[in-house]
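**Student:** Sequence and predicted structure are below.
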Amino acid sequence: MAEIYRAKLVNAPHFNRFLVVKRILPNLAADNEFITMFIDEAKITVELNHPNICQIYELGRLEDAHYIVMEYIPGRDLLGLQNRYRRQKKIMSVSQACFITAQVAQGLDYAHRAVDSEGRALHLIHRDVSPQNVLISFEGLIKLIDFGVAKAASKNSKTQAGVLKGKFGYMSPEQVSGEGEVDHRSDIFALGTVFWELLTGRRLFHADNEFATLELVRECDVRPPSELNRLVPPQIEACVMRALCPDPAYRYQWAGEFARDLWMFLNSCNPPYTQWHLQNWMCTNFAEDLEKEWEKLPIFQQINTIDDVKMYNDRLAAEAEAKMREQMASFIAAPVQQTYDFEGNVVPELTDMTDNTGGSTQVFTPEFDFGAVEDLPGDDTNPAILPAPGAQVQPGMPPRNTAKFDEGDMDFDAPVAETPPPENPLHMSVYQMDALVMPMEPASNRTTIILSTLIILILLGGGGFGAYWYFVLRVPVTVAETSVPVATVSIEVKPNSPGIIATLISQPNNQVVANGIGSKLEFGDLEPGKYVLEVEHPNFETEKRELNLGDGMSTVKIDMLTPKTKTVRMTLNLIPAEAAIYANGELFEGSGAERKLDLDAETEYELEVKAPGYQSFVTSVTLREDTPQSLDVKLEKGVATVQVKSSPPAELWLENNGEWEKVGKTPKTITDLDPSMVYRVEVRAKGYKTWSKEISFDDQFDKSYLAPLNKE
């Protein structure tokens, strides 16, 4: 639908803020109906202002090119994080998954409740909540994108019946079936799908073709995530399953409720997961990308005039064709590498699959002179989004197109171009497009003047966008008066035992309407409708049953099937006494050298004991019923290292116990540090501002930093 560029203002040498420009593809620019819808809906999105939604600044037109100027977010999309975990054969931590999902839910809740200037509800629906549309910045910020083009994009995304909008694997059952009204709760189901995939490291609804994927969504047979990841706690599993309820009436009614439950869990963790943790994870896992991009930023900062643009293109043009040919040759020769899940089965890569987008992507534009290309290192398969200079975190890797080729890992999911390729070999593909600098002609109005001063620096990657706007018009319905029906339900619980408690809860408002004690109960004078029956038994786990009561008597028989798990006492003797104990990721409160844990019998636990300055101890235990167990744990002292790099190279100083010592010149690795201590390092260079960092190690003994030095 659009091409994406990174941009900056020309003739403003001290203005280093980058923006993103989306340019509508020429084949869509001729569609007047599409352009009208696109403009009308983008105008509304310009008014959305929330920290978890990508901000749109300008909507305009230059000659025949319609464009959007929007916020520039340095980082990766959520799909890139998933693929990074998959290559490491790891699953995202529960806390990190909850933090990301809660932030997206906050942005959705704001959009769903948005009103116009007269206070009327807009009834916005994203309709394409998916990993590709969630961006994670290197500073730990989370943004939902493509709110403004969702419904407009559907004009170019017609599939079988021409009515399905979004990626099939992230649709809701009501979207797929076409039955009933599709409202904002469809976005909540899609976010629940994303959350389930983060917790399990697997695709939830994925099949060999589009129709099979749609059938999986329609059936909505969801495995509890704890069956695939035993670290998922019950309260989080309840959140996931509620968000993925096939009936919208049983889901969260608002995304804010979803976010509230996730924040309650995060705040109960010790320590709570915060933006700082996510920022640290991003910088650690994409450290190489950040360093390589940092080396290129000084070049982009020197481009401040149209003449600089020409000089930059001329310098790169001589190298572009040779590098493209060399890269394409290595791409063709690269072996195919498969990805495996945790059970050793071959699984598909989490990518922008064309079978789920319902549309194709144009990968080159003959009207544009791309000018020059560079070789891109093949580290990740997801499109990158580059950080702006001056950000708190060092900038990231160059962007990449949806067509991918990593060293030793080749994936042929590149979309097929709709326009014949030009004769110039530089325009054969944009797989390796690393730089694009293009001056724009002056225009008469304010918006086009702004666009005309933009230097288009980096091609982020053209692609089909699956975000959609949708407006739900609610029409009042007049209902004739009728006699009020009355429902009655008879309940029988087996096995019989004293202490059985039955509770009847009306839906969807979750109000307790009746309760009682005993194995045989009857609740009457009820309104027909949907209820949830909860039965608590002294010897069995609580059973829940969904009921749809009609007029008259209904009989329900409940068989208690799951016996309650018995607990076993385990004693741990710890050195040092201040060590913390985690069982399946959950912190056990306590202090002292001797700790007593009450754990479920016949259940496998992963115990982790850790303390600042010591190497962690990890073991698996399964306690037998009526067999108490003790364990002696003595943690070994750790040794820490710190690696510091800077641009340009400079002197590295270390503060230890209040005294400063020059330890060398960057790049430099400092070894044999005590991880229980807190250190401070400084990078000093004549004519540059000093870079300073306080370093503590916790349970990560190897630290790496890239120090950006700014001139005084």
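**Tutor:** Thanks, I have it. Numbers count the residues shown, from 1 in each chain.
**Student:** C-alpha from now on. contacts and neighbour counts both.
**Tutor:** Fine.
**Student:** what about the longest helix in this protein?
**Tutor:** Counting residues, the longest helix found in the chain (DSSP state H) is helix 306-333.
**Student:** For that one, buried residues please.
**Tutor:** Ile306, Asp308, Val309, Tyr312, Asn313, Ala317, Ala320, Glu321, Lys323, Met324, Gln327, Phe331 (16 or more other C-alpha atoms under 10 Å).
**Student:** State the distance from the last one to Gly166.
**Tutor:** Which is Phe331. 31 Å (C-alpha to C-alpha, to the nearest Å).
**Student:** related to what we said a few turns ago, the helix or strand following the longest helix of the chain packs against which elements?
**Tutor:** Once helix 306-333 ends, the next helix or strand along the chain (criterion: DSSP states H and E) is strand 339-340. Judged by 3 or more C-alpha pairs under 8 Å, 6 or more residues apart in numbering; DSSP states H and E, strand 339-340 is in contact with strand 346-347.
**Student:** putting a second one here so we can go through both:
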Amino acid sequence: MSRPPASRGPTARLDFESGGYRYSIHRPLVTHPHYDTLLLASREYAEGGPVKLVELKPVVLEEGHEGLERVLEEVRLARLLHHPNIAGVYGYAVHDELPYIVMEHLRGCYLLTAMDAAVAVGRRLSPAFAAYVAAEVADALDHAHRCEGEDREPLHLVHRAVGPMRIRLGRNGRVQLTNFGAAYSELLGRIRSPDGLLRGDPAYIAPEILRGFLRPEPGQRDILTPRSLDGRADLFSLGLVLLEMLVASYPLDAPDTLWRDVKRRFPAEVRVEVPTFLELETLADRVLHFGPEEVQQVAEDLPAPLRRIVARALRPHPDERHPSADVLRDELRAWLQGLPRPYGAKEAEQELARLLQEASDLGGLAAHAGVERGVLPLPPDMDPNDFH
């Protein structure tokens, strides 16, 4: 799928204090119109101490108090999620009345950058690498889907935005799921999403969300949030990401002869949180018609066990998919353990390092990575030995 070039954004260093911490913004990490802006910064106690790299996500507030309430809600929700494969959220900072969500920074790159690097050097990510990354994300989703609120009641959380720019790959082999800002949950006192807002990335949306628009369920309040929505929607999104890693192309970019436009058009009041590369009706039609035959056609060259796992994750109806994220995780890990040489964090670390080095040597990544900035080479102001 083609992607427009990134906007450049400011690069000047900015220092400020907030909440007892001193922040120094070094440079943009992501400044792309399709994704949240992310800034790479260092943080230390105002009175001095160890310096830590963090990411700052500026939040443009809506009119009134609701915008700030959404910031606090995202921080509150993230603090309930404690898992090594989920990026931590430390809180928020304010500078010149603009709030920033303060997040953990894992040295490495986003999955999208790794996928683009592979394209740049003319090869695919290995099936083992793809399965390892997907298994680690499934482990994170399993924790999130089982998470409870402060009242010890299930949150019924759905990430809703699983995609290559929400998956962070560490240079140490660690994998993190990031950005729960679009998540659906039953957090006590949460603010409902605006009606008609398609949360997350439509390119990886589960078909049941679209069916909620086409055939609303009884009692459904929001046309894009079915009452039966649950974590299995995230498994479909992860299945698409896994298939994209395995075949080195976006699965729904199949020939147009496979698809037909939906009859019912989305009304003007339906808005998308992330712009789409296709007309929303065309994308929706492709998702809704991406059934077992289409999956088989795209995945025909994959190892048979992986093809079965992907096909199950991408079943059109949630009841036909893996019942929970831990089942998907365990199937992927069992396949990895059954390889002639078991594949884990160390092997993923080595493969990612080789890929980024190869792309750096060729100078190819700069031509392809239009979203994340500063991965290759490491900018001179970001000596990793200066931070811990």
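**Tutor:** Looks like it came in fine. What you are looking at is a predicted structure, and each value in this text was computed from that prediction instead of being measured.
**Student:** picking up where we left off before, pick the one among the buried residues of helix 306-333 of structure 1 closest to Glu210 of structure 1.
**Tutor:** Closest approach between the buried residues of helix 306-333 of structure 1 and Glu210 of structure 1, by C-alpha to C-alpha: Phe331, at 28.7 Å.
**Student:** residue contacts, the residue nearest to the closest one when sequence neighbours are not counted?
**Tutor:** Nearest residue to Phe331 of structure 1 in three dimensions, chain neighbours excluded: Phe405, at 6.4 Å (C-alpha to C-alpha, 6 or more residues apart in numbering). Taking C-alpha atoms under 8 Å, 6 or more residues apart in numbering, we find Phe405 of structure 1 in contact with Phe331, Gly378, Thr381, Asp411.
**Student:** repeat that for 7 Å
**Tutor:** The neighbourhood of Phe405 of structure 1, defined by C-alpha atoms under 7 Å, 6 or more residues apart in numbering, consists of Phe331, Gly378, Asp411.
**Student:** Then Glu546 of structure 1?
**Tutor:** Tyr531, Val532, Leu533.
**Student:** Structure 1: matching residues for the longest strand along structure 2?
**Tutor:** The strand that spans the most residues within structure 2, counting by DSSP state E, is strand 21-30. Strand 21-30 of structure 2 corresponds to no residues in structure 1, going by TM-score structural alignment.
**Student:** Off-centre distance for the helix or strand following that strand?
**Tutor:** Where DSSP H and E defines the elements, the next helix or strand beyond strand 21-30 of structure 2 is strand 38-45. Relative to its chain's centre, strand 38-45 of structure 2 lies at 21 Å (C-alpha atoms, centre = their mean, to the nearest Å).
**Student:** how much space between Tyr5 of structure 1 and Leu454 of structure 1?
**Tutor:** 10 Å.
**Student:** what's near enough to touch Asn267 of structure 1?
**Tutor:** Per C-alpha under 7 Å, 6+ apart, neighbours of Asn267 of structure 1: none.
**Student:** and the gap between it and Phe99 of structure 1?
**Tutor:** On the measure of C-alpha to C-alpha, Asn267 of structure 1 and Phe99 of structure 1 end up 10 Å apart.
**Student:** swap in Pro74 of structure 1?
**Tutor:** Taking C-alpha to C-alpha, one finds Pro74 of structure 1 at 19 Å from Phe99 of structure 1.
**Student:** more neighbours, these two?
**Tutor:** Applying other C-alpha atoms under 10 Å to Pro74 of structure 1 and Phe99 shows that Pro74 carries more neighbours, namely 26 against 22.
**Student:** corresponding residue for the more buried one in structure 2?
**Tutor:** In structure 2, Pro74 of structure 1 lands on Arg107 (TM-score structural alignment).
**Student:** I'd say that match and Arg171 touch.
**Tutor:** Yes - between Arg107 of structure 2 and Arg171 a contact is recorded at 6.1 Å, counting by C-alpha atoms under 7 Å.
**Student:** and for the two, which residues touch both?
**Tutor:** The contact sets of Arg107 of structure 2 and Arg171 do not overlap (C-alpha under 7 Å, 6+ apart).
**Student:** Tell me which residues touch the residue nearest to the spatial centre of structure 2, please.
**Tutor:** Centroid-nearest residue in structure 2, with C-alpha atoms, centre = their mean: Arg166, separated by 1.9 Å. Neighbour list for Arg166 of structure 2: Leu177, Thr178, Asn179 [criterion: C-alpha under 7 Å, 6+ apart].
**Student:** In a markdown table: those residues, plus secondary structure.
**Tutor:** As requested, the contacts of Arg166 of structure 2 are exported to a markdown table (DSSP: H, G, I helix; E, B strand; the rest coil):
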| residue | secondary structure |
| --- | --- |
| Leu177 | strand |
| Thr178 | coil |
| Asn179 | coil |
